[in-house]
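Asker: Only the shape, not the letters, is given here:
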């Protein structure tokens, strides 16, 4: 197993807060490949992250979650492909999802609605910053992990002094730039760019961290932006140094469920899982044997070791380039297995009961033990499969 080499400490860290930016709920079969029995719906909160470098007095937001006016502001309807009904069978769902990622934004909306999905946002990121007396003028940049609507929010609410930072290839792709209505094929609205500096990252002179090309954003070793294309052409992630020897990796949509990257040889399924993801008569159980979940892992049918093989594989329909997406995910695994790094993907619902949310901070995640508390909490999604195993049903 290769040793993960993390950047040297240069006397500067950042503070990180996680902001709840709305949620979507979709059929699990649209997101993960071959859902485990009983895992029918996927609850997907949309996280935004406030990152502050106090030494240089800079604040940035990594992703913005949903915008409140998403129904009104998405591009107008296209007559073609309206109200598609999800067909039975995995391949049909997969093809439908691929279309969702490549068509104009309202086609996505129509398919979300026809799939009986939920999109819910009461207070957007700008509202929450205002309520916490954080002036929007103090936000130096918004960094989009990629251009999908559950990450882009509404940059037009922020002043022109706030830069918008995007991944490589953003300006060269007609699905991302210029925005709608200037460009009728765009997945983003052009009011995101009005009056502000649009910065497209250039990784040609980047360093390498754990196999990822990386840009030292503040030029002091406190925040790195990582090239992690695959889910989309412009997808990026972030590595934030929260102490001399600890980091948070913000994975964006490298994965959509922790079961796509756990367990592995870097982070094997424990013999005893504590805290237990199981409940008995609504009362939490302190520990449970890992063998319960090992027995229901799809890895068994693939002839793999369930202790070190993720429960799920990436869904081709969720990624523009499945090969690149798999490479990016593979690079993330050593970070996830390191005691020095906490990985947080953009839609990990299992962390809702583990992490404190803005205006509180997650900077001291290592001291508070958040990684240990949250690493296996996603297994509660598979309790239905355990019940089926127990009563002999399939």
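Answerer: Nice, I can see it. Bear in mind that the values here come from a model prediction, so they are computed numbers and not experimental data. Numbers count the residues shown, from 1 in each chain.
Asker: from here on, contacts and neighbour counts on C-alpha atoms
Answerer: Will do.
Asker: Quick test: name the residue nearest the centre of this protein.
Answerer: Central residue of the chain (Cα atoms, centre = their mean): residue 346, 2.3 Å from the mean position.
Asker: Neighbours of the nearest residue to that residue once chain neighbours are set aside, how many?
Answerer: Leaving out its chain neighbours, the residue that sits closest to residue 346 by Cα to Cα, 6 or more residues apart in numbering is residue 252, at 4.7 Å. Each residue near residue 252 was counted by other Cα atoms under 10 Å, and the total is 28.
Asker: And residue 252, how close does it get to residue 136?
Answerer: The gap separating residue 252 from residue 136 is 23 Å, by Cα to Cα, to the nearest Å.
Asker: hmm, who's touching the strand or helix carrying residue 61?
Answerer: Secondary-structure element containing residue 61, defined by DSSP states H and E: strand 58-62. Taking contacts as Cα atoms under 8 Å, 6 or more residues apart in numbering, the residues outside strand 58-62 that touch it are 48-53, 138-145.
Asker: Of all the residues in that strand, which ones are buried?
Answerer: If you call a residue buried by 16 or more other Cα atoms under 10 Å, then strand 58-62 has these buried ones: 59, 60, 61, 62.
Asker: now stretch 328-339
Answerer: Using 16+ other Cα under 10 Å as the test for burial, stretch 328-339 gives 328, 329, 331, 332, 333, 334, 335, 336, 337, 338.
Asker: what does stretch 159-170 give?
Answerer: Residues of stretch 159-170 classed as buried under the neighbour-count rule (16+ other Cα under 10 Å) are 159, 160, 162, 163, 164, 165, 166, 167, 168, 169, 170.
Asker: With stretch 215-230 instead?
Answerer: Taking 16+ other Cα under 10 Å as the basis for neighbour counts, the residues of stretch 215-230 that come out buried are 215, 220, 221, 222, 223, 224, 225, 226, 227, 228, 229, 230.
Asker: putting a second one here so we can go through both:
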């Protein structure tokens, strides 16, 4: 079934060069912190953290979308660090600034850091960039999360994140275009790169939509989802009878039969058309998402992008794409001809032990 509405991405001949950055982050966390219900004993999720270098060849402008986790994450705001270390297992080898420098990108060339949102695993360490690099944030973030720590003893952000640089808020009135179910802001003003207002997960949560050819796009989906099973399968992108490549051995033959997942789906009668997971809501109604209903609506809109054959969806912590996508310093604009979508779409299924006899040893 096709999406119920067109994505209505405005036409443009202008593209950006996109690189997917492996931020050298490994983050291990309890699955039930974000996901419900528990399925087949998947107790913990081991994720990564993608960020993106976006280059506009017409203006020469370069921006970085997200920074992963800072290498010295023990220097996060003290109250935040104390909470994090009781929940997450974190390893970080390098800051994004270091990765860029090692690969010939001068930090003075980066005109802006764009935070998808203010959570610790996306903000990195802006202080590693020069003051000429502005910091771009989503609607409502400054009012909700400033002043920073230590001025606010309970703050999550650091004064050093903002010191000496321009802070730019993409306010609600700047999302003047509608793409799919989201408001969109034309960042460069030429149709090559949009910021999308994707609410629910956090105040000011944004995604990036980059035009990689005149007719293909990469959606930088940030934390709209934390696992492929939160938005796949869907009525727009059903689980096929036979899954190729086989998610368990990455081979095109033999294909993996889809029926083996029926028994672990929370709604077996809908296992081909409804996601395996929903956002976890704790007893008492608390959740990692401040507005679960709105966050679930954003996921439904994300499914429309995922069903489009010209949009590659890359969630920030989707480790199943590691080994499939080319990472910085390589470019990602050739993603469609390289078959990354087909190779990666169902790879999350390997997270569950369903007793499948043809799994790779």
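Answerer: That came through fine. If you're wondering where the values come from, they're calculated on a predicted model, not measured in any experiment.
Asker: hmm, back to that, state the pair within the buried residues of stretch 328-339 of structure 1 that is farthest apart.
Answerer: 328 and 338 (16.7 Å; Cα to Cα).
Asker: what ranges do the strands span in the stretch 151-300 of structure 2?
Answerer: When secondary structure is read from DSSP state E, counting those that start in this stretch, the stretch 151-300 of structure 2 shows strands at 167-169, 177-179, 182-186, 193-197, 206-213, 216-222, 242-243, 256-257, 278-279.
Asker: Alignment lookup: residue 256 of structure 2 to structure 1.
Answerer: With TM-score structural alignment as the matching criterion, the partner of residue 256 of structure 2 in structure 1 is residue 288.
Asker: roughly how far apart are the counterpart of residue 11 of structure 2 in structure 1 and residue 244 of structure 1?
Answerer: Residue correspondence to structure 1 (TM-score structural alignment): residue 11 of structure 2 is matched to residue 9. Residue 9 of structure 1 is 6 Å from residue 244 of structure 1, where distance means Cα to Cα.
Asker: before we move on, the earlier item: export the buried residues of strand 58-62 of structure 1 to JSON lines and append columns for distance to residue 237 of structure 1.
Answerer: Listed next are the buried residues of strand 58-62 of structure 1 as JSON lines, based on distance: Cα to Cα, whole Å:
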{"residue": "59", "distance to residue 237 of structure 1": "17"}
{"residue": "60", "distance to residue 237 of structure 1": "14"}
{"residue": "61", "distance to residue 237 of structure 1": "12"}
{"residue": "62", "distance to residue 237 of structure 1": "9"}
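Asker: from the residues you listed, which is closest to residue 27 of structure 1?
Answerer: For residue 27 of structure 1, the closest of these turns out to be residue 62, at 26.3 Å, with distances computed as Cα to Cα.
Asker: Aligned counterpart of the closest one in structure 2, please.
Answerer: Here residue 62 of structure 1 is matched to residue 65 in structure 2, going by TM-score structural alignment.
Asker: what do you get for residue 149 of structure 1?
Answerer: Residue 149 of structure 1 maps onto residue 120 in structure 2 when the alignment is built from TM-score structural alignment.
Asker: wait, what's in contact with that match?
Answerer: Residues touching residue 120 of structure 2, when contacts are defined by Cα under 8 Å, 6+ apart, comprise 68, 69, 76, 156.
Asker: wait, what's in contact with residue 167 of structure 2?
Answerer: Here residue 167 of structure 2 is in contact with 134, 135, 136, 137 (criterion: Cα under 8 Å, 6+ apart).
Asker: what does residue 38 of structure 1 give?
Answerer: So, once contact is read as Cα under 8 Å, 6+ apart, residue 38 of structure 1 ends up touching 381, 382, 383, 384, 385.
Asker: thinking again about what came up before, may I ask which of the contacts of residue 120 of structure 2 has the most neighbours?
Answerer: The member of the contacts of residue 120 of structure 2 surrounded by the most neighbours (other Cα under 10 Å) is residue 68, with 31 neighbours in all.
Asker: Now that residue. Nearest residue, chain neighbours left out?
Answerer: With Cα to Cα, 6+ apart as the measure, residue 122 is the residue that lies nearest to residue 68 of structure 2, at 4.3 Å, once sequence neighbours are left out.
Asker: what does residue 210 of structure 2 give?
Answerer: Ranked by Cα to Cα, 6+ apart and with sequence neighbours excluded, the top spatial neighbour of residue 210 of structure 2 is residue 193, at 4.5 Å.
Asker: and the one you found, what does it touch?
Answerer: For residue 193 of structure 2, the contact set (Cα under 8 Å, 6+ apart) comprises 15, 16, 186, 187, 208, 209, 210, 211.
Asker: Let's see that with 7 Å instead.
Answerer: If you count contacts by Cα atoms under 7 Å, 6 or more residues apart in numbering, residue 193 of structure 2 has them with 186, 187, 209, 210, 211.
Asker: which position in structure 1 aligns with it?
Answerer: Matched across to structure 1, residue 193 of structure 2 falls on residue 223, judged by TM-score structural alignment.
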